[in-house]
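Trainee: sequence? don't have it. structure:
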């Protein structure tokens, strides 16, 4: 397995792999040009035998497109519901569920939600109350996708809220609060100028005390693209306990696959 000390990896972030409703993989290449049209992508969640529909807006920028780490994390959530003991998330999610008071639904916060696929998948697979967040200009499309999947989320007993969150902004973080059992994110470590704001946000969320005696957990799916990514992990390991939960095999043309990490806050 490739490590954080390896040389830089040249990965095209616009090559996305999503399973279709028959479970077969199909590759979508979205070209980042002004002529790109809105795309509706159907994603089949096998464990609940239902579709999640996501609108992408390629011409609006990276936050409006599906990235590989998001689909990898959705697959693990799907596997968790289908094969509890085999999923890399089983230990984390089972502990959180057992620690919830009086059968209370898990409260999940997603950072950098983008199109919202991960947060919506968490709501339908776990039946959780999910708050999806991103920058203010991303919120309208995020809300569109939440509304488009409201029926399947409701049938599964979950809820999805959408709210803006600018990393490192004290006012935004205070509005969000710390009352979450689990924090999720995918493909959020790519711009080095965002490393410190993300660290500040995680310190606020994870090191703000525990719920039900359990330490707070941040689960992040990451596809490494640049050597500078290691700077984020070096800083994070000084503040959190970080472990690898799962590693996907590399896709064709790449030397590494998506890695899913668990960051545990220190009380």
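Mentor: On my side now, so go ahead. Being a predicted model, the structure only gives us computed values, none of them experimental.
Trainee: going forward, measure contacts between C-alpha atoms and count neighbours the same way
Mentor: Fine.
Trainee: name the element the nearest residue to residue 186 once chain neighbours are set aside belongs to?
Mentor: Leaving out its chain neighbours, the residue that sits closest to residue 186 by CA to CA, 6 or more residues apart in numbering is residue 221, at 4.6 Å. Using DSSP states H and E, residue 221 maps to strand 217-222.
Trainee: ditto for residue 77
Mentor: Counting by DSSP H and E, residue 77 is found in helix 68-82.
Trainee: tilt between the next helix-or-strand element following that helix and strand 217-222?
Mentor: The element immediately downstream of helix 68-82 (helix or strand, assigned by DSSP H and E) is helix 90-99. Angle, helix 90-99 to strand 217-222, by axes from the mean of the first three to the mean of the last three CA atoms, to 10 degrees: 150 degrees.
Trainee: Show me which residues of helix 90-99 are buried.
Mentor: 90, 93, 96, 99 (16 or more other CA atoms under 10 Å).
Trainee: Give the next helix or strand downstream of that helix.
Mentor: Using DSSP H and E, the helix or strand that directly follows helix 90-99 along the chain is strand 107-110.
Trainee: distance between that following strand and the chain's centre?
Mentor: Remark: strand 107-110 is offset 10 Å from the chain centroid, using CA atoms, centre = their mean, to the nearest Å.
Trainee: take the one below as the second:
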């Protein structure tokens, strides 16, 4: 018995499907029916499958695209993933002879190719930008007089991620970064009360999510550091969030810091000049996803040992995924932190999501893998 076809409007929208039930690929416009270009464009838009922003929808309820803009006015249809690659391949292989406009044909082929690459993993995609949302509370200055509670705000950080290669993993935003950025809202009251002119150091900042969040939430200048090949994109993300930093009277700077030579670190200043960073300068150091090779525990120990202030309230906050392959490295990291005279003050595990297929987590069926991460706070004995 043939499948009954859904009633579609001129844009290919299923008028009978008002609920959220996912469509089968057979319910999509089939090429033998010679669908107009507009219908194919709408269908390809529905088939967009880009990296998930991990709860990056603002509280206003308006979904944001990867460019940070609100989405189109119409509601996108949910479509089951089974059979979609074959459907897209047929569009790419078709001459689309019934469509007279060559520009429209090229645009359809290009869009179908992009939808197919989106389903081939993060490394098959080009540059992307996405928004991460962090809910936090700001103190109500009139609370003592009016008994008002703190007000919730949503911090939206826009991050650019260049196309990935196997040797540029620092150009991706990882689950542990988003988790720690959100956890800072809970940890900030237990972290040291830093002087107004104090600076916070982030090691291995990657795309800058944690450092930018810390600048706003902790109200201190954060120095986001990474290797030379990572810092240009890091600088871009700081620039792209300049308005956000100004809004919250926050400041973030970038610098190159090689853990193998932590003393060769030039510290940016307000005057624009760089100066040699003295050892034991920072009372708070942040790091995420920083131990994933046998060499990392020793290098991280070296960087922390050089830069961490020796005051009683100094803290190191770290978050990393719990990968089976890295169990020995995590154990070595613990051992080396103890060797620095630091003790574990608090720790915990939490679950996040990654759009990286090799993460080893449990896939949710929509391109996201569940990742268990370990966070820890360290301080002097």
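Mentor: That came through fine. What you see is a predicted model; the values in this text were computed from it and never measured.
Trainee: related to what we said a few turns ago, which stretch of the second structure is the strand holding residue 221 of the first structure matched to in the alignment?
Mentor: Aligned by TM-score structural alignment, strand 217-222 of the first structure falls on residues 315-320 of the second structure.
Trainee: Now that stretch: buried residues?
Mentor: 315, 316, 317, 318, 319, 320.
Trainee: TSV for those, including distance to residue 85 of the second structure?
Mentor: TSV is the format used below for these (distance: CA to CA, whole Å):
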residue	distance to residue 85 of the second structure
315	49
316	46
317	43
318	40
319	36
320	34
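Trainee: Matching residue 110 of the first structure against the second structure, which residue comes up?
Mentor: Using TM-score structural alignment, residue 110 of the first structure sits opposite residue 202 in the second structure.
Trainee: quick one on the thing from earlier: ok, average deviation of the strand holding residue 221 of the first structure from the second structure?
Mentor: Superposed on the second structure, strand 217-222 of the first structure shows a mean distance to its aligned partners of 0.7 Å (mean CA distance after the TM-score superposition for the first structure).
Trainee: Give me the buried positions along the helix or strand just after that strand.
Mentor: Following strand 217-222 of the first structure in sequence order, the next helix or strand is helix 229-239 (DSSP H and E). Neighbour-count burial for helix 229-239 of the first structure, counted by 16+ other CA under 10 Å, picks out 229, 230, 232, 233, 236, 239.
Trainee: where do the helices sit along the stretch 51-200 of the first structure?
Mentor: Taking DSSP state H, counting those that start in this stretch as the test, the helices found in the stretch 51-200 of the first structure are 68-82, 90-99, 117-126, 139-148, 150-155, 170-176, 195-206.
Trainee: I'd like to check the angle between the longest one and helix 117-126, please.
Mentor: The one in question is helix 68-82 of the first structure. 0 degrees.
Trainee: on that earlier part again, tell me which of the buried residues of helix 90-99 of the first structure is nearest to residue 204 of the first structure?
Mentor: residue 96 (19.3 Å; CA to CA).
Trainee: that older thread, out of the buried residues of helix 90-99 of the first structure, which two are the most distant from each other?
Mentor: Farthest pair in those, by CA to CA: 90 and 99, 13.9 Å.
Trainee: residue nearest the centroid of the first structure?
Mentor: Nearest to the geometric centre of the first structure sits residue 185, at 3.0 Å (CA atoms, centre = their mean).
Trainee: Need the counterpart of that residue in the second structure.
Mentor: Per TM-score structural alignment, residue 185 of the first structure is aligned with residue 287.
Trainee: For residue 246 of the first structure, the count of nearby residues, please.
Mentor: 18 (other CA atoms under 10 Å).
Trainee: how about it, what's its partner in the second structure?
Mentor: Per TM-score structural alignment, residue 246 of the first structure is aligned with residue 348.
Trainee: In this structure that match contacts residue 322, no?
Mentor: No. The pair residue 348 of the second structure / residue 322 is not scored as a contact, 11.4 Å apart, by CA atoms under 8 Å.
Trainee: Find residues that contact each of those two.
Mentor: Contact criterion CA atoms under 8 Å, 6 or more residues apart in numbering; residues shared by residue 348 of the second structure and residue 322: residue 374.
Trainee: residue contacts, residue 135 of the first structure?
Mentor: Residue 135 of the first structure touches 112, 164, 165, 166, counting by CA under 8 Å, 6+ apart.
Trainee: Next up, the contacts around the alignment partner in the second structure of the last one.
Mentor: Across the two structures, residue 166 of the first structure finds its equivalent in residue 258 of the second structure, going by TM-score structural alignment. Applying CA under 8 Å, 6+ apart to residue 258 of the second structure gives the contacts 226, 227, 264, 265.
Trainee: let's go with 7 Å and repeat that
Mentor: The contact partners of residue 258 of the second structure, by CA atoms under 7 Å, 6 or more residues apart in numbering, come to 226, 227.
Trainee: Apart from its chain neighbours, what residue comes closest to residue 311 of the second structure?
Mentor: Per CA to CA, 6+ apart, closest to residue 311 of the second structure is residue 283, 7.2 Å.
Trainee: roughly how far apart are that neighbour and residue 114 of the second structure?
Mentor: 46 Å (CA to CA, to the nearest Å).
Trainee: Tell me how many other residues surround residue 242 of the second structure.
Mentor: Counted by other CA under 10 Å, the residues lying close to residue 242 of the second structure total 15.
Trainee: The first structure: which residue goes with that one?
Mentor: Under the alignment (TM-score structural alignment), residue 242 of the second structure pairs with residue 150 in the first structure.
Trainee: again, but for residue 373 of the second structure
Mentor: By TM-score structural alignment, residue 373 of the second structure lines up with residue 258.
Trainee: and that match, how many residues sit next to it?
Mentor: Neighbours around residue 258 of the first structure, by other CA under 10 Å: 23.
Trainee: Quick check, it in contact with residue 71.
Mentor: No. Here residue 258 of the first structure does not reach residue 71: they are 9.7 Å apart, not a contact under CA atoms under 7 Å.
Trainee: which one in the first structure is aligned with residue 161 of the second structure?
Mentor: So, by TM-score structural alignment, residue 161 of the second structure is matched to residue 56.
Trainee: For the longest helix seen in the second structure, buried residues please.
Mentor: Longest helix in the second structure by number of residues (criterion: DSSP state H): helix 102-118. Residues of helix 102-118 of the second structure classed as buried: 105, 108, 109, 111, 112, 113, 114, 115, 116, 117, 118 (neighbour count, 16+ other CA under 10 Å).
Trainee: Fine, thanks again, bye for now.
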